[in-house]
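Q: Can you look at this prediction? I've put the sequence above it.
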Amino acid sequence: MNWEQLYIALGRTAEEKPDPQNVEELLRWIGRARALVEKVSKLDAAEISAATTVRLHQDPWALRNMTYAALYRALAVAELNAPVSAQGAFIPAGNALDAMAAIGKVLQDATKSVLLVDPYMDQKTLTDFVPLASEGISVSLLSDAATAKPTFSPAVARFKQQFGDKRPMEARLAAPRALHDRLIVVDQTTAFAVTQSFNALADRSHASIVRVDPETAALKVDAYSSLWDAAAPI
């Protein structure tokens, strides 16, 4: 496991919220956390093991918090050692500005086009994220006819009226329940999986934006190209 893979795995584990009252669930989560933390700090991993023995039944909430602390220390080290392109993928809850920066970092890499996929799009996609792409980049927004928010379509119309050809943008609604990902596709080649909808990214819980491996990205590009072709324009 390289530093980028470790950084992503630590971030995903930190996103989880095991129930301290569910001993089996908590132990599974602690086991994963400890195995990942050990790759960064054997001392922190040993402290997790010792705390589990002492606190599992006495104070499971404190045990969970102590494990989180070790996870975050390991996450910080992994991020520093990960490639620059991967840094910033993990976004702590409440860090709305970091969420914008992370999305902007992805969109700024586009040279031709960007596709944003989210079943629950609302006006925030248009006001906060689409403008982060460079002028002249073609932006496509794909949402779900059953779950897109009522503010989405009006925001699309106003965005087109205000920016016109300066910021080319097209939006479509896929058939109800047809979308299962939150995704960013850059230049029809590179894909990023987003763990939460854009309208609530990192608002109340941790989120991450992770580059999809090339083989999976190619499959997703093909699949969502077909969904786009079949979707209804707004």
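A: Structure received.

Q: from here on, contacts and neighbour counts on C-alpha atoms
A: Will do.

Q: Ala157 and Leu80: what is the separation?
A: 42 Å (Cα to Cα, to the nearest Å).

Q: Hmm, I typed the wrong one, I wanted Val40.
A: From Val40 to Leu80 the distance is 12 Å (Cα to Cα).

Q: In the helix or strand containing Val106, which residues are buried?
A: Val106 belongs to helix 96-107 when assigned by DSSP states H and E. Across helix 96-107, burial judged by 16 or more other Cα atoms under 10 Å covers Ala96, Asp98, Ala99, Met100, Ala101, Ala102, Ile103, Gly104, Lys105, Val106, Leu107.

Q: Likewise for stretch 3-12?
A: In terms of neighbour count (16+ other Cα under 10 Å), stretch 3-12 has its buried residues at Trp3, Glu4, Leu6, Tyr7, Ile8, Ala9, Leu10, Gly11, Arg12.

Q: repeat for stretch 163-183
A: Applying 16+ other Cα under 10 Å to stretch 163-183 flags Arg167, Pro168, Met169, Glu170, Ala171, Arg172, Leu173, Ala174, Leu179, Asp181, Arg182, Leu183 as buried.

Q: now do the same end-to-end measure for that stretch.
A: 24 Å.

Q: Report the distance from that stretch to the chain centre.
A: Counting by Cα atoms, centre = their mean, to the nearest Å, stretch 163-183 is centred 18 Å from the centre of its parent chain.

Q: re the thing from before, in CSV, list the buried residues of stretch 3-12 along with secondary structure and distance to Ile234.
A: Formatted as CSV, the buried residues of stretch 3-12 follow (DSSP: H, G, I helix; E, B strand; the rest coil; distance: Cα to Cα, whole Å):
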residue, secondary structure, distance to Ile234
Trp3, helix, 42
Glu4, helix, 39
Leu6, helix, 41
Tyr7, helix, 39
Ile8, helix, 36
Ala9, helix, 38
Leu10, helix, 39
Gly11, helix, 36
Arg12, helix, 35
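
Q: what's the nearest residue to the residue positioned nearest the centre of the chain if we skip its chain neighbours?
A: The centre of the chain sits closest to Val194, judged by Cα atoms, centre = their mean, with a distance of 2.8 Å. Sequence neighbours aside, Ile209 is the residue nearest to Val194 in space, at 4.6 Å (criterion: Cα to Cα, 6 or more residues apart in numbering).

Q: next, the one to line up against it:
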Amino acid sequence: MYRYEAVWSFLYHESDLCWIDSFRSASEVDDMTAQHSPEQLLALLQGSLRDIPTFGFNEVDLSDGSQRWLGRVDSILEASGKILASISFRVARDNIGSPRFKRDQLLQPLYDVLSDLELRVPAALQGSFIPPGDTWNGYAALVQLVQRDCTSLLIVDPYLSADVFLNFTAHTRAANGTRLLSLQIAQYHAGLLTAAQRWNADPISSQHPVEARYAPARSLHDRHIIIDGREVWNISQSMKDIAKSSAASVTRNSTDLSDAKAQHYEDLWNQSTPLF
């Protein structure tokens, strides 16, 4: 029985490998890998590992959530360019619901790719995935960025509120101060204005200078933390709401996009109006 299973497994791998080679050429795999930065893939994979469904050998009918998880992980592994990990995952996935299924065989390819991505992405540049409701780690991921030693720090968020002063600006270490760029939203304007005025009237502002401006209407949609005008981090939700009700991520832009984005927001800052 053991020899039969070993031969069957070998033939399964061989046929699966041939199928993948015929479906994806080497150049196509390279193109897919280039579309996603290691930082983005690392954050996505970390999120998937925090949300692993319960799989059993007798689980014949998978839930919609389990099927979505399997599809998401399959896409991440394929985008990583690690073909053998992708094949191993698919083999284990196809065994779900049968006595042949082993949970560790399903998860091991994920950890193999995770280890590779962690080596490729320096610790200081690794993004974060925050599960829904995990507001503490969402807050910690943002503080980790704003407290970096740097020359300049620009926080872009169309929905900034007074919370930005209560939770973040005291942690900043930008030598030339922190700049806040937002939209004037009636719901948050009074609180943000009062907080900014009190901050600038307090001695703390000498150690952590902050300037806030409103961008022209409808000119802001995304949320970013931009460090030294060249390192751009994307925040999937407004800083005041991060991970409150849905999953959030903090990822770094690829180098070729960072320069263009940083310059765009620098130009927008120059067109914006001070709060007071």
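A: Yes, it's here. Just so it is clear, the structure is predicted and the values come from calculations on it, not from any experiment.

Q: which element is the residue nearest to Val194 of structure 1 on?
A: Ile209 of structure 1 belongs to strand 207-211 when assigned by DSSP H and E.

Q: how about that strand, aligned to which bit of structure 2?
A: Using TM-score structural alignment, strand 207-211 of structure 1 corresponds to residues 248-252 of structure 2.

Q: Now do the same contact list for the closest residue to Ile30 of structure 1 other than its chain neighbours.
A: In space, and not counting its chain neighbours, Ile30 of structure 1 is closest to Thr67: 7.0 Å by Cα to Cα, 6+ apart. Residues near Thr67 of structure 1 by Cα atoms under 8 Å, 6 or more residues apart in numbering: Ile30, Ala33, Arg34, Ile48.

Q: counterpart of Ala145 of structure 1 in structure 2?
A: Taking TM-score structural alignment, Ala145 of structure 1 has Gln184 as its aligned residue in structure 2.

Q: Could you say which helix or strand holds that match?
A: Using DSSP H and E, no helix or strand contains Gln184 of structure 2.

Q: mind listing what it touches?
A: Gln184 of structure 2 touches Pro158, Tyr214, Ala215, Ala217, counting by Cα under 8 Å, 6+ apart.

Q: one step back: show me the buried residues of stretch 163-183 of structure 1 that map onto strands.
A: Taking DSSP state E, the ones among those that sit in strands are Met169, Glu170, Ala171, Arg172, Leu173, Ala174, Leu183.

Q: Doesn't Trp233 of structure 2 lie inside a strand?
A: Yes - under DSSP: H, G, I helix; E, B strand; the rest coil, Trp233 of structure 2 falls within a strand.

Q: Tell me which residue of structure 1 matches up with it.
A: Per TM-score structural alignment, Trp233 of structure 2 is aligned with Phe192.

Q: which residues touch the strand holding Ile209 of structure 1?
A: Defining contact as Cα under 8 Å, 6+ apart, one finds that strand 207-211 of structure 1 is touched by 8, 11-12, 15, 86, 89-93, 102-103, 190-196, 201.

Q: Repeat that for stretch 120-137 of structure 1.
A: In contact with stretch 120-137 of structure 1 (Cα under 8 Å, 6+ apart) are residues 100, 103-104, 107-108, 110-114, 139, 143-144, 147-156, 159, 165-168, 197-199.

Q: Could you do stretch 41-54 of structure 2 as well?
A: 65-66, 69, 72-73, 76, 79-80, 110, 114, 117-118, 126-131, 249-251.

Q: run the last query once more with 6 Å
A: Ser66, Leu117, Gly127, Ser128, Phe129 (Cα atoms under 6 Å, 6 or more residues apart in numbering).

Q: Ok, stretch 229-240 of structure 2 next?
A: 223-226, 248-253, 258-259, 262.

Q: And it, end to end?
A: End-to-end distance (Cα to Cα), stretch 229-240 of structure 2: 23 Å.

Q: before we move on, what about stretch 13-24 of structure 1?
A: Per Cα to Cα, stretch 13-24 of structure 1 runs 16 Å from first to last residue.

Q: So which bits of whatever helix or strand Val37 of structure 1 lives in are buried?
A: Counting by DSSP H and E, the element that carries Val37 of structure 1 is helix 23-38. Residues of helix 23-38 of structure 1 classed as buried: Leu26, Leu27, Trp29, Ile30, Ala33, Arg34, Leu36, Val37, Glu38 (neighbour count, 16+ other Cα under 10 Å).

Q: Could I get those residues in TSV, plus columns for distance to Leu132 of structure 1?
A: TSV is the format used below for the buried residues of helix 23-38 of structure 1 (distance: Cα to Cα, whole Å):
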residue	distance to Leu132 of structure 1
Leu26	39
Leu27	41
Trp29	36
Ile30	38
Ala33	34
Arg34	38
Leu36	34
Val37	35
Glu38	38
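
Q: and these, which two are the farthest apart?
A: The most widely separated members of the buried residues of helix 23-38 of structure 1, counting by Cα to Cα, are Leu26 and Glu38 (17.9 Å).

Q: Contact partners for the corresponding residue of structure 2 for Ser113 of structure 1?
A: Matched by TM-score structural alignment, Ser113 of structure 1 corresponds to Ser152 in structure 2. Taking Cα under 6 Å, 6+ apart, we find Ser152 of structure 2 in contact with Ala174, Asn176, Asp228.

Q: Strands along structure 2, start to end?
A: Counting by DSSP E, the strands of structure 2 are 128-130, 149-150, 153-156, 173-174, 178-182, 210-214, 224-227, 231-235, 248-252, 273-274.

Q: Dump these to TSV, plus distance to Ser15 of structure 2.
A: Below are the strands of structure 2 laid out as TSV (distance: least, Cα to Cα, whole Å):
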stretch	distance to Ser15 of structure 2
strand 128-130	35
strand 149-150	53
strand 153-156	50
strand 173-174	56
strand 178-182	55
strand 210-214	59
strand 224-227	45
strand 231-235	40
strand 248-252	37
strand 273-274	63
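
Q: Let me know how buried the nearest residue to Leu63 of structure 1 once chain neighbours are set aside is, in neighbour terms.
A: Spatial nearest neighbour of Leu63 of structure 1, excluding adjacent residues (Cα to Cα, 6+ apart): Arg55 at 6.0 Å. When neighbours are defined as other Cα atoms under 10 Å, Arg55 of structure 1 has 14 of them.

Q: Also the one 10 residues further on?
A: Other residues near Asn65 of structure 1 number 12, with proximity taken as other Cα under 10 Å.

Q: Look up how far Ala76 of structure 1 lies from it.
A: Distance from Asn65 of structure 1 to Ala76 of structure 1, by Cα to Cα: 17 Å.

Q: same question, Trp29 of structure 1
A: Distance from Trp29 of structure 1 to Ala76 of structure 1, by Cα to Cα: 19 Å.
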